[in-house]
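1. Below is the sequence, then the predicted model.
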Amino acid sequence: MSDPDPGPWPAQVTVDLDAIAHNVGVLRERAGSAEVMAVVKADAYGHGLVPSARAALAGGAAALGVAQPAEALALRQAGVQAPVLCWLLTPAVDADALLAADVQVAASAPWALDLLAAAARRSGRPAQVQLKADTGLARGGAFALPVTDGDPRTDFEALVRHAAVLAAEGAVRVVGVFSHFAYADAPGHPTVRAQREAFADAVRLAEGAGLHLEVRHLSNSAATLTTPGAAWDMVRPGLAVYGLSPVPDVASAADLGLRPAMTVSAQVAVAKRVPAGQGVSYGHTYAPERATTVVDVPVGYADGVPRHASNVGPVQVGGRRFRVSGRVCMDQFVVDVGDLPVQAGDEVVLFGTGADGAPTAQDWAEAAGTISYEIVSRFGPRLPRRHVGQAGR
């Protein structure tokens, strides 16, 4: 079963929901006794928020994770009932809406707890909170390491004390503590061990304050696959849910048993012969050495094709590999296909599973000097999503 025909748009993103469910199954096996929270932030890394969330749950995910409150509310509005954790708040957040939707909310500072407690008092029901500890990433969360020499107190300690007061009042219910690795894609890096130890200290601190934790989680995709001892009660994979390797220098997606879920393809808009030496696309940064056929592919950086992939981005045409010829434009790019017989309407695959020799998102990441996370998540809503497979339907 697939979604309705997306219409005449000349390019599309195809998402295999069964692959997402399969990948969650692989991650469940790797997680041992820990449950899986599938991260579906950023429109499920470009794969489509609601269909991907349902597929992940069908594959055995116990909970879902999002960054933005609007993402959590969109899941609830679509009828998704599984536990949802939202971890990026600002003081302008609509805490009342999150509580009414039964969303678990991360608190990284006392002001966030106060905001949630105020909403809880208005609603008459406690806010479900997970405390975020910064164990060395120095990004989100309350810093759980001493900052000043000789002063053992930490921001996370203050957060725990404040949470305990509000929990005793009944305004909040602290259901978990979590943190995030800085270097999990290099499992032997010393920060991995240091953060594991810091997280264990943070958990002991919270439990010592009388907080009754239901879940404790630290592992992202990379740690789930390479550092099983960091699993705790739950793992929190994102990229691997969509079939891409978070540790491409260690193991490929195929090595890990993962199936890439996204394929990006387009139809040739124009095919024509050009003479030797003819500059191609803006700035003439590419010119063929002999007479050749060039094809115009109607997808560009406004759709998500990295401009950094100019002259290097790999594509498949007629079962053969080529690369972007010249600069990627806003709505299109050009490919020199030599003497291959190509005509308007023929398919161009930017990336997919790689099983048939087509490029993968990892190939594009390496060509453009970035990571596969960015490649899949940057393809925007202008390209229709076509969801195939049965998982979560």
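-> Thanks, I have the structure now. Numbering: from 1, shown residues only.
2. all contacts plus neighbour counts: C-alpha atoms, from now on.
-> Noted.
3. Can you tell me the centre-most residue of this structure?
-> The centre of the chain sits closest to residue 45, judged by Cα atoms, centre = their mean, with a distance of 4.0 Å.
4. Comparison target below:
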Amino acid sequence: MSARLIVDLDAFAANLRLVRERIAPADHMLVVKDDAYGHGLLPIVRRAHAEGVRWFGAFDTATGRTVREELGPDARIFVWMLESAADLSAAVDADLDVGVGNALLLEDLAALGPRPADALRPRVHLKIDTGLHRNGIRTEEWPDAVARAAELQRAGVLGVEGVWSHIAEASDAEDDAARALFLQARQTAAAAGLSPGFAHLAASAAGFTRPEFREDLVRIGAFAYGIAPAGGPDADSLGIVPIASLRAEVITTDGTHAHVGVGSLDGIPSPFGGMLSVRTPGGVRRVVTVRADRLIVEGWDGMTVGDEVIVLGAGGLHTATELAERIATIGEEIAVRISPRIERVYPGAPAR
């Protein structure tokens, strides 16, 4: 395969510094779900840790365990998609912070029983559903849930470390209403005898633009990789830079068009035919068709097999977000579509 995703870890580090400055004094929880948004999990977490990031949002237990194995004990790793009691137990054994968004998970924790004095006690972040309905304990069930969590904490079964939620980031008014529910939920938790050390509500967009939403932690994923929000300010306005560049070589020509070795099976959506332009040695050229294994691109004088074409991202004509908006989706979806069979290259990174 001629395609490769060039990931600039120095640009990533610059984004991390910008994030840290923008959300201070809150800490940055770097979200690394979906193989670090398609950029490659291990090189990303290594560099982030070297840059001082200590909180990682891993989404699922398998990813969290991989990050733990790579970084050792000097990291807090938060997971919130727990598929079973066995999955939950594995997360606890790996010393992961666990997001609990329903009463059944609390009972799964209760079934683990009190932990021995020298064992890891589950670190729990209780999630209140503030209206997005992306799991979370509903407001009418919250008083009973925090009372049960307080009971289990007194019994030595778990420790409630945080209260958190997702917001829709759809409008300021909707987010204000969600925040009001969140603040009320924290008061209810305190009345039940809980005193969690962390609260986290905001993700990338609210974390950058609404200081009152930052709390103790801000979960930022997309912005750290230079992926701007669809329909919102662009990367230049935010100060972030795309860290990846998808490049591929010409694999054949037909005299009129160049056939570039990346296609829909590699993650380029088929509708991009006619709406995507790429940077070639002969200048900007339009993609005529997206086939399963290649792009058919308008030709140029002197085109030849092996010529490099920048398809999207850094150095190209379009960012992932710009293209996403054309097919009514978000930039991170374009990023995670890039096939894992495409080689990820990290110029200047130490060999492992």
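-> Looks like it came in fine. As the structure is a computational prediction, the values presented were derived from the model and not from experiment.
5. picking up where we left off before, what's the counterpart of the residue nearest to the centre of the first structure in the second structure?
-> The alignment partner of residue 45 of the first structure in the second structure, by TM-score structural alignment, is residue 37.
6. which non-adjacent residue is nearest its match?
-> In this structure, residue 37 of the second structure finds its nearest non-sequential neighbour in residue 336, 5.2 Å apart by Cα to Cα, 6 or more residues apart in numbering.
7. now that neighbour: how far from residue 261 of the second structure?
-> Distance from residue 336 of the second structure to residue 261 of the second structure, counting by Cα to Cα, to the nearest Å: 19 Å.
8. List the buried residues in the longest helix anywhere in the second structure.
-> Using DSSP state H to define each element, the second structure has its longest helix at helix 172-191. Residues of helix 172-191 of the second structure classed as buried under the neighbour-count rule (16 or more other Cα atoms under 10 Å) are 174, 175, 178, 179, 181, 182, 185, 186, 188, 189.
9. Among the residues you listed, which one sits closest to residue 111 of the second structure?
-> Nearest to residue 111 of the second structure among those is residue 189, at 22.2 Å by Cα to Cα.
10. what sits against that closest one?
-> Residues near residue 189 of the second structure by Cα atoms under 8 Å, 6 or more residues apart in numbering: 143, 146, 147, 195.
11. Translate the last one into the numbering of the first structure.
-> Spelled out, that is residue 195 of the second structure. Using TM-score structural alignment, residue 195 of the second structure pairs with residue 212 in the first structure.
12. Its match against residue 174, yeah?
-> Yes - Residue 212 of the first structure is within contact range of residue 174, at 7.1 Å (criterion: Cα atoms under 8 Å).
13. For the two, indicate the residue with more neighbours.
-> Per other Cα atoms under 10 Å, whichever of residue 212 of the first structure and residue 174 has more neighbours is residue 174, with 27 against 14.
14. That one looks like it's in a strand, true?
-> Yes - counting by DSSP: H, G, I helix; E, B strand; the rest coil, one finds residue 174 of the first structure located in a strand.
15. how about it, what's its match in the second structure?
-> In the second structure, the residue equivalent to residue 174 of the first structure is residue 160, according to TM-score structural alignment.
16. next one: residue 72 of the first structure
-> Per TM-score structural alignment, residue 72 of the first structure is aligned with residue 64.
17. one step back: between residue 336 and residue 261 of the second structure, tell me which one has more neighbours.
-> Between residue 336 of the second structure and residue 261, residue 261 has the larger neighbour count (other Cα under 10 Å), namely 25 against 17.
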